[in-house]
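Novice: Predicted model and sequence below, questions to follow.
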Amino acid sequence: MTPWSKDLAHRKLTGVCAGLANGFGLSRVTVRVVALLALILVPPLALAAYLLAVLIMPPRRELKRWLD
């Protein structure tokens, strides 16, 4: 399992931010806030990067842990 996979168990839209948070060892909220700020400050670049990540990152299929 690579650290660069979408986290489908904790996703809000596609699981990209949750997957990046798991890969970097950060909070999912932190990554989502940074992504939102990037979308506000540089919308074309942030949207292009997000869509590219949606297409490139493979899904990671695992059951959601109830103790998270």
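Specialist: Cool, the structure landed. Numbers count the residues shown, from 1 in each chain.
Novice: contacts, neighbours, all on C-alpha from now
Specialist: Noted.
Novice: ok now do the residue most central in space within the chain, which residues does it touch?
Specialist: By Cα atoms, centre = their mean, the chain has its centre lying nearest to residue 17, at 1.6 Å. Neighbouring residues of residue 17 by Cα atoms under 8 Å, 6 or more residues apart in numbering: 6, 11, 28, 31-32, 35.
Novice: Put this next to the first one:
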Amino acid sequence: MTNPTDTTYQPQTKKLHRSRTDRMITGVCGGWADYLGVDPAMVRIATVAATVLSAGVMIPVYLAAVFLTPEAGA
């Protein structure tokens, strides 16, 4: 039974995950885009640009995200 006078604000919590539906390789960019509320193409472009501009430093960061970010629904 809920109290009709209870007006406590309970924000929706977002969960970071790898996408099962919006994936090109592993779903990392699709999941991050969902979490950030942006278009997945923008996250993919930013990832490629970061990889090129950082001379490949982004590659181990992406691989870490593959292993550390849980898959959606898991």
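Specialist: Great, that's in hand. As the structure is a computational prediction, the values presented were derived from the model and not from experiment.
Novice: still on that earlier bit, what residue of structure 2 matches up with the residue nearest to the centre of structure 1?
Specialist: In structure 2, residue 17 of structure 1 lines up with residue 29, judged by TM-score structural alignment.
Novice: thinking again about what came up before, output the contacts of residue 17 of structure 1 in TSV, with distance to residue 42 of structure 1 and secondary structure appended to each entry.
Specialist: Shown next, in TSV, are those (distance: Cα to Cα, whole Å; DSSP: H, G, I helix; E, B strand; the rest coil):
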residue	distance to residue 42 of structure 1	secondary structure
6	23	strand
11	23	coil
28	21	helix
31	16	helix
32	15	helix
35	10	helix
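Novice: Pull the most distant pair out of those.
Specialist: 6 and 35 (15.0 Å; Cα to Cα).
Novice: between the two, who's got more neighbours?
Specialist: residue 6 (27 against 17; other Cα atoms under 10 Å).
Novice: and that one, what pairs with it in structure 2?
Specialist: Match for residue 6 of structure 1 (TM-score structural alignment): residue 18.
Novice: Double-check that match against residue 72; I have them as touching.
Specialist: Yes: with contact defined as Cα atoms under 8 Å, residue 18 of structure 2 reaches residue 72; the gap is 5.6 Å.
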